[in-house]
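Visitor: could you look at this predicted model? Sequence included:
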Amino acid sequence: MADRDLLRTALDLPVLTERLCLRAYREDDLGNVFRLRSNPEVVAMLYGDPMTREEAPEALARYMTPPVLEADGDELKIAVERREDGAYLGNLKLQLLSREHLQGEIGYVFDPRHQGRGYAVEAARKALELGFAHFGMHRISAHCDVRNIASWKLMEKLRMRREAHYREKEFFKGAWAEDFVYAILRREWASREDSPAGTISA
């Protein structure tokens, strides 16, 4: 384990990209969380029903856990806002699936009103960079419903590789659902033209 472990287990937020601020969730994000997770269009491809106002405080409390990845299953929930005006755009998930094997997973949920401008790609690209360059993960995966075309096209823009197509994997909201699984290795990410030079090794 000593020669194959995470580089770090904690993350200092906020983290900035060209247009975005990736920050920790705060108490005043209650309305943001409710608006996003109560939107039927957003929840259509997520587990569960649209969030009620009564459920929002508990969800926010889960999002406000410390930005630490130490044990299998630990995850960071990161709020994404636009630097220009502070508008809340959505959130990122970066999860540690296996510390022993340095496996991680990313996820993202964005407000449909802000889609089509490249914000999700910019944020997810930074999530991969954090997973590889900051935490030292070896492989990062992502998955989505086959019908969620915008999501799997985003993964392909990140040069992630489609590794699996699970057919009729589960009975989801009244129909048999299928999933795509995508992934990328650290060395593949390091060889990309837009990868920060010298920050990670294969």
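Guide: Okay, I see it.
Visitor: from now on I want contacts and neighbour counts done on CA atoms only, so please keep to that.
Guide: Noted.
Visitor: quick one: the strands in the protein?
Guide: Assigned by DSSP state E, the chain shows strands spanning 15-16, 20-23, 75-82, 88-98, 103-110, 139-145, 161-172, 175-185.
Visitor: just checking, what packs against the third one?
Guide: The one in question is strand 75-82. Packing contacts for strand 75-82, counted by 3 or more C-alpha pairs under 8 Å, 6 or more residues apart in numbering; DSSP states H and E, involve strand 20-23, helix 56-63, strand 88-98.
Visitor: for those, give me JSON lines that also has distance to Leu46 and mean neighbour count.
Guide: Formatted as JSON lines, these follow (distance: least, C-alpha to C-alpha, whole Å; neighbours: other C-alpha atoms under 10 Å):
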{"stretch": "strand 20-23", "distance to Leu46": "22", "mean neighbour count": "22"}
{"stretch": "helix 56-63", "distance to Leu46": "14", "mean neighbour count": "16"}
{"stretch": "strand 88-98", "distance to Leu46": "14", "mean neighbour count": "22"}
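Visitor: below is structure B, check it against A:
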Amino acid sequence: MDLLAALPLRTPRLTLRPFTPEDTDAMHAYQRLPEVARYLYRPPRTRAECAATIAVAPAWERDGDRLLLAVCPARPAPGVPALAGEVSVNLRDTRARQAEIGWSLHPGAAGHGYATEAARALAAFAFTTLDAHRLHARVDTENTPSVRVCERLGMRREAHLVENDLREGEWGSEFVYGLLAREFGEK
């Protein structure tokens, strides 16, 4: 499948497009922040790590392939950067058509509904174009904004994993949310 031919995705307020090397500094502007990395199960990224992330070509054929898209508001609100964040869908099990969806926003873009709008558009794309059967999201239990995004998408909480991740010497817990293709848009 030629993923690039199906992109960008557009919503009433956003364009979701593949990252380019020119986006490295804009991605690094939020990925370097401890408050962003806190819920991503990894430390803040360096500029070089952002460049390496952007350099991975979108693919959707084998377990581990992914589609990473820049979230760009058509008319950013005051204080919102032109590159507001990212959404991704990762192919976890090719045979069972299982994928993991995720999002990360610049703190200046929070509170505008961009994460929900972008995740909804990517979920629709995953179910219709990528033929995903099931999407899941892993969310830190303390990440209330992401929990709300999952709920707005109609995802159900399927698991509560207690102290399953160790970050900087502290245990963290996570929720796992899931949604089947046939359930998408029901609520």
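Guide: Cool, got the structure. Keep in mind that this is a model prediction, so the values were computed, not measured.
Visitor: superposing both, give me the TM-score.
Guide: TM-score for the superposed chains, counting by TM-score structural alignment, normalised by the length of structure 2: 0.90, backed by 182 aligned residues with a C-alpha RMSD of 1.7 Å.
Visitor: give the contact list for Thr15 of structure 2.
Guide: By C-alpha atoms under 8 Å, 6 or more residues apart in numbering, the contact set of Thr15 of structure 2 is 8-9, 70-74.
Visitor: any idea what it aligns with in structure 1?
Guide: Mapped onto structure 1 by TM-score structural alignment, Thr15 of structure 2 lines up with Cys21.
Visitor: tabulate the strands of structure 1 (a markdown table), appending distance to Ala44 of structure 1.
Guide: A markdown table is the format used below for those (distance: least, C-alpha to C-alpha, whole Å):
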| stretch | distance to Ala44 of structure 1 |
| --- | --- |
| strand 15-16 | 29 |
| strand 20-23 | 25 |
| strand 75-82 | 20 |
| strand 88-98 | 16 |
| strand 103-110 | 12 |
| strand 139-145 | 10 |
| strand 161-172 | 10 |
| strand 175-185 | 12 |
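Visitor: aligned to Val121 of structure 1, what sits in structure 2?
Guide: Under TM-score structural alignment, Val121 of structure 1 pairs with Thr116 in structure 2.
Visitor: longest helix anywhere in structure 1?
Guide: The residue-count maximum for a helix in structure 1 (DSSP state H) belongs to helix 119-129.
Visitor: coming back round to it: ok, and the closest non-adjacent residue to the match of Val121 of structure 1?
Guide: Ranked by C-alpha to C-alpha, 6 or more residues apart in numbering and with sequence neighbours excluded, the top spatial neighbour of Thr116 of structure 2 is Val149, at 5.3 Å.
Visitor: I figured that neighbour was touching Ala118, is that so?
Guide: No. Val149 of structure 2 is not in contact with Ala118 according to C-alpha atoms under 8 Å; the separation is 10.1 Å.
Visitor: neighbour count: the two, which is higher?
Guide: Ranked by neighbour count (other C-alpha atoms under 10 Å), Val149 of structure 2 and Ala118 place Ala118 first, with 28 against 19.
Visitor: thanks again, I'm all set now.
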